[in-house]
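**Student:** Sequence and predicted structure, then a few things I'm wondering about:
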Amino acid sequence: MSVVARLLAARGVQVQGADARAGAVLDELRDAGLTVWVGHEADHVAGVDTVVVSSAVREDNPELAAARAAGTRVLHRSEALAALMVGRRSVAVAGAHGKTTTSAMVATILRAAGLDPTFAIGGTVVTADGPVPGGHLGTGAVLVAEADESDGSFLNYAPTIGVVTNVEPDHLDHYGSREAFERAFVAFAARIVPGGTLVACADDPGARALAAAHRETGGTVLTYGTHPDVDLRVRDVVPDGAHGLLARLDLGEDTTELALRVPGLHNALNAAAAVAVATLLGVGLTEAARGAGEFLGTGRRFDPRGEAAGVRVVDDYAHHPTEVAALLAAARPVAGTGRVLVLFQPHLYSRTRQFAQEFADALGAADEVVVTGVYAAREELDPTVDASTVVDRMPPGRGRAVADRLEAAAVVAALARAGDLVLTVGAGDVTELGPVILAALGERSD
């Protein structure tokens, strides 16, 4: 929401808004000249032309209810962003995971190529000058957007290039079934404008099937992945240094080296998607790969939080079993001879219930696992789902269920020893526990 607010304000629209609680994002918006309140009140929408809401805003929200009663135009976040796409070539990045990183990589490559795209990404982008917000109104004719499939709102976009990193079932609380989830991605591909291109990861069975179906309907497709039969192939992926990797990219007869400053095969695939997009927008393969090498990461994606008592602490947004598995695969070479410890906070009762065994299997790749209470987000309390829902499915002794998150942080700190890598993992407020763990480690060291 803050990204859309920034982009609208940058276009000269008078923007004001409210959030449930204070935080750094609100401070940044105020510094940018926007009017922002803490707390929701009906008076905030008096006299406005349009109210923009996210999927997290319920109908009984005082501002939304007042807007409905007054007949004020109400747009979903994605509809406001789609309006900003008018008159630009647009890139919409979708998939159950990898959206934020891939979108940020596309923006980084295009900026390095001098195209100065507008972008709307659901997270901060790390640069050599420090983190920057995920929204930027560029001077170029390209808009890059992270397209959220969680509530079907990605179907509001009609992009020039649609990227699908994977079609792995998630958000079944919204879709109801795997088939409905997959049909939504077919509909997303169908919304790509005539003459546009679907960029799909052939390593993912769902995205590969989507690419084949889109071709059958006459759509243009560019596939990427590690298989020999893709259009843009990733090969020879090896770790490079503490947090990087090396690989080669083949596009037809053209080949180039890819040197990334972020770890993991999943990031090599994300980079391949971004490079593919850049080539479709006229950037050469080698130049695009070089631009990907400037990418330093996004907020909450393998985000280093500090080191104390010889223990490194990294935060990550992974909240789906496949994301957790990819994170741990990337973390293992980073840890070197040390152990990998995980403090995991499940996100949503419905997801935890549906994928409990898959979470248990993915977390099994860590040396020590502490699972804390479920972060409910938009859902009501479900007393039948908690930390033990995951831990009970792990081999005996491999995991600990600690409902209180501060107590869980203390347990992880007590388990850690010099040389270990500690990961705080999840899409909720587990991100706040890195400093807590570091403080506990620091006290022990003192």
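**Tutor:** Done, it's in.
**Student:** Could you use CA atoms for every contact and neighbour count after this?
**Tutor:** OK.
**Student:** distance between stretch 34-45 and the chain's centre?
**Tutor:** Relative to the mean C-alpha coordinate of its chain, stretch 34-45 is positioned 28 Å out (C-alpha atoms, centre = their mean, to the nearest Å).
**Student:** Next, the buried residues of it.
**Tutor:** The neighbour-count check on stretch 34-45 (16 or more other C-alpha atoms under 10 Å) flags 34, 36-37, 40-41, 44-45 as buried.
**Student:** Mind telling me what element V221 is part of?
**Tutor:** strand 220-225 (DSSP states H and E).
**Student:** Counting by contacts, list what the very next helix or strand once past that strand packs against.
**Tutor:** Using DSSP H and E, the helix or strand that directly follows strand 220-225 along the chain is strand 232-240. On a contact count with 3 or more C-alpha pairs under 8 Å, 6 or more residues apart in numbering; DSSP states H and E, strand 232-240 meets strand 220-225, strand 244-251, helix 265-280.
**Student:** So for P117, which of those sits nearest?
**Tutor:** Checking those against P117 by C-alpha to C-alpha gives helix 265-280 as the closest, at 11.3 Å.
**Student:** what does the closest one contact?
**Tutor:** 91, 98, 101-103, 105-106, 109-110, 161, 163, 165, 199-201, 222, 224-225, 232-234, 237, 245, 247, 249, 260, 284-285, 288-289, 292, 326, 330 (C-alpha atoms under 8 Å, 6 or more residues apart in numbering).
**Student:** hold the first one in mind and look at this next one:
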Amino acid sequence: MKELKHISHFYFIGIGGIGMSALARYLHEQGKQVAGYDRIVTSLSVKLEEEGIDIHYTDNFDKIPEAFKMKATAQVIYTPAVPIDFGELVRFRESGMTTMKRAQLLGQISKTMTCLAIAGTHGKTTTTAILAHLLYKSDVKVTAFLGGILEGYHTNYLSSGTDVMVVEADEFDRSFLQLDPDIAGITSMDADHLDIYGDAATFEKTFHDFAGLLDVNTLLINEQLDLKGLKVGLHSGDYQAINVTIVDGVYHFDLKTPQRIIEKCVLRLPGRHNLSNAILAMAVAIEYGVNADKLKLALGSFPGVERRFTYRINTAKRVLIDDYAHHPTEINAVFQAVSEMYPGEEKLVVFQPHLFSRTRDFMEEFAQALSQFDKVALLDIYPARELPMEGITSKLLCQKINLLEKAPQIVVTVEKEDIKEFIDEMGTRIVLLLGAGDIGVESLKLIQKWADA
């Protein structure tokens, strides 16, 4: 494998993705020549182009400048989401060019800085973003690769120097095993990606393999996990939130650490899961050596992550919350948060299932999680990288929910173009749009439609 310092040109296949675009921006910042392909124009790809990175949107090997095809000085990076028979990828391989997965590039970069990594089935994006914000605001020279858009900063890439690397350690395709972490946190290990892993036991073993990359004194784990390391939690642990209260939707708490109690911490994100994420981020930062009082100030100003309990509308007439939740455990966490914020009010959810395999593997769990809401509307399954699976549909999930003993008042399937009409007809003030597909776009469309009405 070529060393990064010998490579002058990097070509990204899938450059507009949340993980790929951050890497492209980092390399461009380091003075490398960067170009790439993506299937569609996105806000991320537009920003890359504005920064001087050349991107094209058709599968056309001949459009790629020759400098990016030189074996000695160029490197091709691709995302696992790209099909193996994608034309440009095939042509590069036929020409003898080495190709590298995004995770391998991250792994190489992680060897060049002190690496702080956050893993977990749920919460890793928010925890990584909190950690990056904490270090940035505490004057640490940090480079952060985020799996979401950090609100306030409007970016998935944050850089004030290269002493420390903060990275989301992704379990998909066993990517996180490529990293060389110095300190790591693990939020959760609920089974997912069974299309890759096959079964829950294999999935969990991979997390144990990741934990094995670290010493027990440099691994921080959620209090509920069966791993050896420093425990972090809401109820017990080496790091623990105590004296937790909620005032006007804001968490106030004291943080117990192995050395002291940090009093009067504030977190403005709703949900106990986010409080747990914040404690883990604080713990990793403290273990790295950041001043605890600086961290307390920084936590109070954390702005949130795009599509993680994001308020699109928050008025007396209507509340519209947009969230990335696409796993039953995440839906449960969102329900806990919205119930804590709005006790006693009806709650309507519009959910877009993500992947046929995930819907199949967790059909019963999805039904139970969604049944907690008062009214449920299901969009068609977002296929992402998959082809349809016979019999696995949103209509089947709808039937499963309706058959439960405590079924919601309303459970229906809807088309995207009918979302506004359905919500208006229901007359429910608290509305949530959940899913990891393109449902986030629908929340923005709703805002415009209501403004035009």
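**Tutor:** Yes, it's here. In this text, all values refer to a predicted model and were calculated from it rather than measured experimentally.
**Student:** Mind checking the TM-score on these two?
**Tutor:** The TM-score (TM-score structural alignment, normalised by the length of structure 1) is 0.90; 423 aligned residues with a C-alpha RMSD of 1.9 Å.
**Student:** if we can go back for a sec, for the helices and strands packed on strand 232-240 of structure 1, which one ends up most surrounded?
**Tutor:** helix 265-280 (a mean of 24; mean count of other C-alpha atoms under 10 Å).
**Student:** hang on, the earlier thing: and the helices and strands packed on strand 232-240 of structure 1: which comes nearest R30 of structure 1?
**Tutor:** Closest approach to R30 of structure 1 among these (C-alpha to C-alpha): helix 265-280, 32.3 Å.
**Student:** what range in structure 2 does the helix or strand just after the closest one sit on?
**Tutor:** The helix or strand immediately downstream of helix 265-280 of structure 1 is helix 285-292, counting by DSSP H and E. Using TM-score structural alignment, the residues of structure 2 aligned to helix 285-292 of structure 1 are 292-299.
**Student:** Near A316 of structure 2, how many other residues are there?
**Tutor:** 7 (other C-alpha atoms under 10 Å).
**Student:** Give me the residue at the spatial middle of structure 1.
**Tutor:** Among the residues of structure 1, the one closest to the centroid is T100, at 3.6 Å (C-alpha atoms, centre = their mean).
**Student:** Quick one: map it onto structure 2.
**Tutor:** Per TM-score structural alignment, T100 of structure 1 is aligned with T125.
**Student:** before we move on, what about S150 of structure 1?
**Tutor:** S150 of structure 1 maps onto F172 in structure 2, by TM-score structural alignment.
**Student:** where's that match relative to L134 of structure 2, distance?
**Tutor:** Per C-alpha to C-alpha, to the nearest Å, F172 of structure 2 is found 26 Å from L134 of structure 2.
**Student:** okay, those two: which has more neighbours?
**Tutor:** Set side by side, F172 of structure 2 and L134 give different neighbour counts by other C-alpha under 10 Å, the larger being at L134 (26 against 16).
**Student:** Can you name the residues that contact that one?
**Tutor:** So L134 of structure 2 contacts 282, 285, 295, 298-299, 302 (C-alpha under 8 Å, 6+ apart).
**Student:** okay if I get the helices and strands packed on strand 232-240 of structure 1 as a markdown table plus distance to P117 of structure 1?
**Tutor:** A markdown table is the format used below for these (distance: least, C-alpha to C-alpha, whole Å):
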| stretch | distance to P117 of structure 1 |
| --- | --- |
| strand 220-225 | 21 |
| strand 244-251 | 24 |
| helix 265-280 | 11 |
